[in-house]
Each structure stands twice: as structure tokens, then as C-alpha cells.
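Asks: this one's sequence-less:
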């Protein structure tokens, strides 16, 4: 009987499959189109299994090549391989820069701990993923562990959508028990706010108190407060059109005053909010109109929150960066007498938004739309006092 020839042809052989006969054994290989190297299908003498694995690999790799990324082994992409694709997808979704920065940091933690694992292997190793989450939580970083779990679940959805992993393979993070996140940051009460506000007015540049007042009467985030302008300029319409068409543009359509309203397109979510200038926050007796007028001074500027003194990288009238707003608030907070939050992290500028939500809710204002939330449950997070005040029950 003649010796079987190597690389013999089979009618139903999938693409990229090689066949080698060594003695009585038949070995099947698969040629990776990305590096041209042949890799064993680990199916000696089992043609059906080898062909099934080859078809699966071809389908996976073709989808990955179309998506613009490569993997290192027939077992599928490693977590480290897929993370760059995931981060690119976040940009395509139009997520805010801070959100993308946070996800990138979380991905870095995952890659550092299990980045060499393939997605296929991770899917079947819930114990490993659960161990990582428990280890991070054990370091006192419960909120980080919670965010890591959500991040890995989202990575899995993206990987399945791009064909990097089978849709029937569950995310191990969704099976792992969610760490319990204890919120450590203290809420800001109205008395706390007024104490810090008086210090800011007395001892700091006007921009600090102005940013605080705008944040309170509008209930907007610091990035939107930093962009607020007294009127709509000629550069707004091109920015608006680019934003509607999801085209890149150097300017975000900033908040502006027109037709007796403050118009806001939230930088984080894209929510459109129009606040009447006559809206009054009864707890402090301020209207939006009065606070906007307070922001005007002898320095010519388009921006409500602006520098009034020359600095190394800014001139009078220049806008104030959102991080500078946060740092300046923290400086005024730390300088305020008689304030303490034992066992908790001191409140940040963002807590002004939560305070505004609670005050406006008590006043009967539609806080969900004021904050720009799509769902009521998002607004309810801000309504949590975190032990900062007594909840009075009406008789």
C-alpha cells in the first residue's frame, strides 16, 4: 500500500488548513493570515474536529481583521489585545472625555492582572475574575472594584458585537458577585455651602464664588459651568451643526443666554436643558439672572467664570479650566472654619450639583429634567443625603 501523501486534498477542507501525515498519524494545522505562521489545531487523526476548529478560527479572525485588530493565538484575542479596540469603540460612542479616561484606567488594572488571558479562557474562569475584584476591594477600593466589574461587562459586550468572542460565552464579571461599594465622600449641606461661599467671596478671586453660585442655581456639572457664556457667538452655530452630525470640531456648543433662558447642551451626555433666567432657588433667594449678572465685572470676557488676574498660562478674561474650578473650591472649603466630615472624604465641587437637586426637589421643581437625566433612577442617586441631614416626616 503506497504511503499517503502529505498535504493531501479534501473537498470539504476549510481555508488555511494544512494536513501532514507522519507514519500512521494525520496532523492538522492552520495558517494564521496575520503572520503567515502555521499553528497546530490539536486534533490528531480527527478531521471533523480539526475542520470545525478551523472554520471557527477563520470566522473569528476574519471578523477581527475587518475590525482592524489582531490576536496572538488560535485561542482568540487576549484581554490585552482587545482593550485598544474597546477604547477606540468608546470614542466612536461619543462618550465624554472623563468617562473614557476613567475606563482607560480601569482597563489598565485589568490588563496588569489578567491581560495575558484570552477572552475564551477568562469566560470560563469566574474564580479568577472574582479573585481580582475581591483583591481590589480588599485594598479598600470598593468603588474601584465595582467600576472594574461594570467595565469588564462592557468589554465583553463589545467583544461579542465585534465577533472577538462567541455570543454564548457569558462575561465572568456578570457572574462574579458585585463588591459592595460604600460611598465615602460626604454630602454638602446648605450650611456647609454658605460657609465655604462666604470664604470664597472674601478671600479668593471672584471666579471661585461665581462658579459655586452658578453650580447651585443651575444644578449643572463643573464642565458645563466652565463653558457658560453670556451670549451666543458666531462660533456656536458651526459647533452645533458639527455636534448634531457627530463630526469633530474644536468647540463644543457651549451654554449661552438667549430669549430669557440659559441654554445648555451638557458636555457629558448631550442633554439639552433650557433654564429660565427667573428660576429662583428659594433656599438662598437667588435667581439665575442675578447670578449671571454677578459674574459680570470690569474684565471683558465672554465667559461667566473667568480669570481676573494674569497667570502663567492665562490672561484676564480667559475661561477657567474645570480642574481649576475643583481645586479652587477645595482650597476655599479647606480654609472655611468649623467644617469637618469625620470618617468621610470632604465634599468636592460636584456635590454642589447634588445639593441643588435636593433643594430644588423640596421646592417642587422638575429636577430630573433640570439635571438632564434620561431616567429618574439617575436623579435619585443625588437625592441620597448620605447621613448629612435628618429627613423630617410630616405629621
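Replies: Sure thing, it's come through. Note that the structure is a prediction, hence the values are computed from the model and not measured.

Asks: going forward, measure contacts between C-alpha atoms and count neighbours the same way
Replies: OK.

Asks: Would you indicate which residues of stretch 129-148 are buried?
Replies: Burial within stretch 129-148, assessed by neighbour count using 16 or more other Cα atoms under 10 Å, is assigned to 129-130, 132-134, 136-137, 141-148.

Asks: Out of the residues you listed, which is nearest to residue 79?
Replies: Residue 79 lies nearest to residue 129 out of these, by Cα to Cα, at 12.2 Å.

Asks: Structure two is appended below for comparative analysis:
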């Protein structure tokens, strides 16, 4: 901390360091209704900002300095660069609101473009991966792939699903209940929801999770020990099965990951007229539309988009 920060900073906050402001900003951030995972991610962005600009007087930080940080981060981690800029914008917005500075220098910095790096998973690919895992991988693996597809949920939610999460509502239907780890969204998925393209319902997939391994604590997905797999192991098993079933890819885009089962679920259920925004737990339809986007998959497979005519009255 320099002499100006120690002297003028006492009466003029703009002369205090960014690090001093963060001591006030973090409690404001932590007081909001943010899930632990999101809060942890935001703390990581704050640490990245402090490492580069923490000792700078907050009122002297200029757009080009912020831009230099974003460019540096973006060389290795484009998504992290975008989230870091969003965080420093929010951080300085709060500083403006609290009278520390008059303008937000980060607003003059453009958000970096994040190229689409991972291609979508096709239905035929999923079927090949599923059948390979069923024949060659431990029994929980193909059940994981089926559960990921028919529910459309993230791996963090798949791994904590239990049999006791299934119960009936007043309408007499049984539902699988999920509180999403990332968003806190509370979902009730009908057990009779069926994905026609693979011939599987949520009920059938959940029932297939009974009896194949020790019950453990009642988790749907269990290893032979009865304990659930870790999320990293789930992703690795998908990659392993994908490469063995389809071969190793060497294209400009990364091959699809386990998370792409979520987009495939959205696209397949949309064809059936299912409300996929509710299924995925998104608060905004715009986010759901990103999952509906096949990123050119149909075109690469030579498929045509058929324009349907309205049915004529008899």
C-alpha cells in the first residue's frame, strides 16, 4: 500500500486500493442468494482480479489495464476471461454505488468472444456409446448415460439422485424430485415421461438402477461398493466409452462430453412437445434455446429440415 492510499485514502475512497474495496465487496456478494458453487466460482474470479490489480488505487484503474488482464486470461481460458470481466464490472458497479468511484472503467472493455469448442452429440452417437458401455463397462455406466438422457440433468444432480426422491403428488402421478445443485431450481419430473426416440421412460431407467449393486445409501448410481461415483469419474467414463465406440476425434471442435446428453435431451423432448425450459430448470427461455441449438449437427449429417403443412379439416 503506497503513501497516497494511506493518507488521501482516509478521506477520499478513490485513492484506496482495489484490495481494500474487495474487503467490503465480498460481504455484499456473500449476502446475496447465490448457490455455494456459483459463489465459489465468483471468489475465484475475484482472486484472479486481485492478483493483477489488487494493489492499484481503485480510482486510477483504466480500461486498458482491465483489457490487458482479460486478454491474458483469454489466451488459455476464454470462458474464464468472460466471467472475470463480468465480475470486475459488478465489483466496480458496487464501488460506484458506494461512492468510492464515479465511473466504472470495466464497462469500456468489450466482452471477449468465446468460440464454440465442443460439438453436439447426435442421437445415433448416444445409442452407440450406450450400447458399448452396456457391453464393456461397469453396470453403473450405461445406467448413468440413460439417466442423463431421459432426465436432462447435470452430472452434479445425477450423482445425488436417490430412490427416496420419488414420490406421488395429488394428481396420483409419481415424480422424481430434484433440487439442482447449480441453480437451486426445484424440479418434479414425471416418472412416466418417455423419450420416444430411445424407447425409455424415467420410470424404466430408475427401476433399472435397482439391484445391480449394493444399495448403499439409496443412490440410483452406485459402484460395486455401494458408493456413488464422483462427477469426474462419470465424465471420464463417458469419454472412454465414446472413444471406444466411435473412435478418437481430431477435428476443430472438441468431441461431445457427458454434458451434451443434456442438450440432446432438450432437442429430443422438444420434438415431443415437452416444456424443456421446465425440464432443464432454466429461469430464462434464452438459455434453453442455447441447448436446442444443434450447432450445425443436422447439416453435417446431411439431414433436411422438413417444413410441415398444417393439417387440413376432414
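Replies: Now that the structure is in, tell me what you want to look at. For clarity, every value in this text was computed on a predicted model and none was experimentally measured.

Asks: follow-up on the earlier one: nearest to residue 241 of the first structure, out of the buried residues of stretch 129-148 of the first structure: which one, please.
Replies: residue 147 (33.9 Å).

Asks: Run a quick check on the closest one versus residue 106, I expect a contact.
Replies: Yes: counting by Cα atoms under 8 Å, a contact exists between residue 147 of the first structure and residue 106, whose distance comes to 7.5 Å.

Asks: helix/strand/coil for the equivalent of residue 356 of the first structure over in the second structure?
Replies: Structural correspondence for residue 356 of the first structure with respect to the second structure (TM-score structural alignment): residue 265. Recorded secondary structure, residue 265 of the second structure: helix (DSSP: H, G, I helix; E, B strand; the rest coil).

Asks: Provide a list of residues in contact with residue 265 of the second structure.
Replies: Taking Cα atoms under 8 Å, 6 or more residues apart in numbering, we find residue 265 of the second structure in contact with 149-152.

Asks: Kindly report the same for residue 104 of the second structure.
Replies: Each residue near residue 104 of the second structure by Cα under 8 Å, 6+ apart is listed here: 89, 92-93, 96.

Asks: With residue 148 of the first structure instead?
Replies: By Cα under 8 Å, 6+ apart, residue 148 of the first structure lies in contact with 106-107, 110, 133.

Asks: Show me the subset of the residues you listed that the second structure keeps too.
Replies: Of the contacts of residue 148 of the first structure, the contacts whose aligned counterparts also meet in the second structure (both residues aligned by TM-score structural alignment, their matches' Cα atoms under 8 Å) are 106-107, 110, 133.

Asks: Return the subset of the contacts of residue 104 of the second structure lying in helices.
Replies: Taking DSSP state H as the definition of helices, those contribute 89, 92-93, 96.

Asks: where does residue 178 of the second structure fall, helix, sheet strand or coil?
Replies: Strictly by three-state DSSP, residue 178 of the second structure counts as strand.

Asks: what's the matching residue for it over in the first structure?
Replies: Using TM-score structural alignment as the criterion, the counterpart of residue 178 of the second structure in the first structure is residue 264.

Asks: Hmm, that match is touching residue 258, no?
Replies: No: under the criterion of Cα under 8 Å, residue 264 of the first structure is not in contact with residue 258, lying 10.8 Å apart.
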